[in-house]
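Engineer: Need a 3D model of the following:
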Amino acid sequence: MTAGVLSSSGSSGRRWLVAALVLFVAQIAILYAMGRVPICECGYIKLFEPEVNSSGNSQHLGDWYVPSHIIHGFLFYGLGWLILRRASVPARFSLAVLIEAAWEIAENSPVIIDRYRTATMALGYSGDSIINSAMDTVFMALGFLFAARAPVWLTVCIALFFELFTGWLIRDNLTLNVLMLVWPVDAIKVWQNAL
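Structural biologist: As a prediction, this is how the structure comes out:
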C-alpha cells in the first residue's frame, strides 16, 4: 500500500522521502538537544499507556492521543492536496512531516508545556518523551498514507469516529485539545477534569 503511494514519482519521489526522513531525524535530534528524555523516566517502554492523567501519558509508544495524530495525517494530506495539487504525493508527505515535526518540537517547548498545564486538562503534563514524540510523527504518517489511498468519505468517517470515541472515553480529542490550547473554556476544563 505505502510503496505504491509514495513511489509514484521515481527518483524525485525518493528524494522527497529522504527529505521526510531527514526531517524526522532532525525532530528527534532537536528534542534531544532540548533536553527531552529519550524514554519514560520509569525506565521501560510500554506499547500503550491507557491512563490519560498519569505520569506515563505521552511517555510510551502510544496513548489515547494516537487518534489525534492519525487525524493530523488526514488533515495534512488534505492540506497538501489543496495547496500543492501539482506536487507529488512524496512531496506532500514531506510537507506533512515538516508540519508534524515542527508541532512536536513546539509542543515540547516550555511555553506550550506551561500552556497545557494551565489551560487544559493536562495538569501534570511535562512534555513528551522522544520516543512518544517520534511515534506521534509515525502515526501522523500512517494517517497521511491512509488518506492518500482511502475514499474521502471513509477518511472523514474515521476522523469523526476517533473524535467522538476519544471525546467520550477520555473527555479529550483533537478538537478539544486545540480549542483549550488556543481559547480555554472553563466549563470544558471542569468537565474534562471530572473524569
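
Engineer: make it CA atoms for all contacts and neighbour counts henceforth
Structural biologist: Noted.

Engineer: Which strands or helices does the lengthiest helix in the chain pack on?
Structural biologist: Counting by DSSP state H, the longest helix found in the chain is helix 10-33. Packing partners of helix 10-33 (3 or more C-alpha pairs under 8 Å, 6 or more residues apart in numbering; DSSP states H and E): helix 89-107, helix 130-149.

Engineer: please redo it, this time with the cut-off set to 6 Å
Structural biologist: Identification of packing neighbours for helix 10-33 by 3 or more C-alpha pairs under 6 Å, 6 or more residues apart in numbering; DSSP states H and E yields helix 89-107.

Engineer: which residues touch the helix it packs on?
Structural biologist: The contact list for helix 89-107 (C-alpha atoms under 6 Å, 6 or more residues apart in numbering) reads 6, 13, 16, 20, 27, 76, 80.

Engineer: For the comparison step, fold the sequence that follows:
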Amino acid sequence: MLEENDSRNRHALLWLAACFAVLIIQMVTQHLMGRLWICECGYVKLFEPVVKSSGNSQHIADWYTPSHIIHGFLFYGLGHLLLRGKPLTAKLFLGTVIESAWEIAENTPMVINRYRSATISLDYFGDSILNSTMDTLAMAAGFLFAARMPVWLTVTVAIVFELFTGWLIRDNLTLNVLMLVWPLDAVRDWQAGI
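Structural biologist: Here you go, the predicted model:
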C-alpha cells in the first residue's frame, strides 16, 4: 500500500513537472516570437482596469482573467471526459498544453490582426509574456477550483463571470469566441457603445 502511494505521488510530481515544462516552453517561445516580458511602460501592475488601453493584456491580471479561469473549468471537464481514471495532474497537463498552445497562437501576427479587424480591440498588439503566463496560471486555478467544487458551483461562477464582464466591459469569453469565429456587426457596435 505504501509503495502504491509512493508511486502515485511520483507520477503526480512528474505530471506537475511536465506542466511546468510546458509553461517554460510557452514563455521561451513567446520570447523568441519577440513578445515583451512586461508592459512596454516599464512597470508591472497587479491589475489593469482599463480595457481600451495600452496596458490591457500587459500586466498580471485584467478583465480577461475571468475568461482564463473559465478555460480551466472547461479543461477540467474535458480532462474528466477524455482521461477517466487518470490522475488529476494528468488532466491538468492536458489543460496546460491546450492553454499554452492558445497563448502562443493568440500572440501570432495572424491572430492579433484578427482581433484588431473583427473585434473592438483595435489597439490590441498582443500579450506581454508576464500576462500570458498569468493567463495560463489563471486557467490552472480555474481547473483546480472545478476539480474541488461541486459542478453547480463551478457553472454558477462561470455564468456570473460571463454576465459581470459582459455588463462591465461589454466583452467576455463567449463574445470573444463569437467575434473571432463569426464577427457580427451588431455585436461589434454594441461593444463599441454605438
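
Engineer: Give me the mean distance between the longest helix of structure 1 and structure 2.
Structural biologist: Mean deviation of helix 10-33 of structure 1 relative to structure 2 after superposition (mean C-alpha distance after the TM-score superposition for structure 1): 0.5 Å.

Engineer: how about that helix: buried residues?
Structural biologist: 13-14, 16-17, 19-20, 23-24, 27-28, 31 (16 or more other C-alpha atoms under 10 Å).

Engineer: Check stretch 63-82 of structure 2 too.
Structural biologist: Buried residues in stretch 63-82 of structure 2, counted by 16+ other C-alpha under 10 Å: 63-77, 79-80.

Engineer: cool, and stretch 156-167 of structure 2?
Structural biologist: Buried residues in stretch 156-167 of structure 2 (16+ other C-alpha under 10 Å): 157-158, 161-162, 164-166.

Engineer: What is the neighbour count of the counterpart of residue 183 of structure 1 in structure 2?
Structural biologist: Matched to structure 2 by TM-score structural alignment, residue 183 of structure 1 sits across from residue 182. For residue 182 of structure 2, the count of nearby residues is 11 (other C-alpha atoms under 10 Å).

Engineer: Likewise for the one 3 residues further on?
Structural biologist: By other C-alpha under 10 Å, 12 other residues sit near residue 185 of structure 2.

Engineer: how far away is it from residue 193 of structure 2?
Structural biologist: 12 Å (C-alpha to C-alpha, to the nearest Å).

Engineer: Residue 176 of structure 2 now?
Structural biologist: 16 Å.

Engineer: give the contact list for the residue nearest the centre of structure 1.
Structural biologist: The centroid of structure 1 falls nearest to residue 69 when counting by C-alpha atoms, centre = their mean (3.1 Å). Neighbouring residues of residue 69 of structure 1 by C-alpha under 6 Å, 6+ apart: 136, 139-140.
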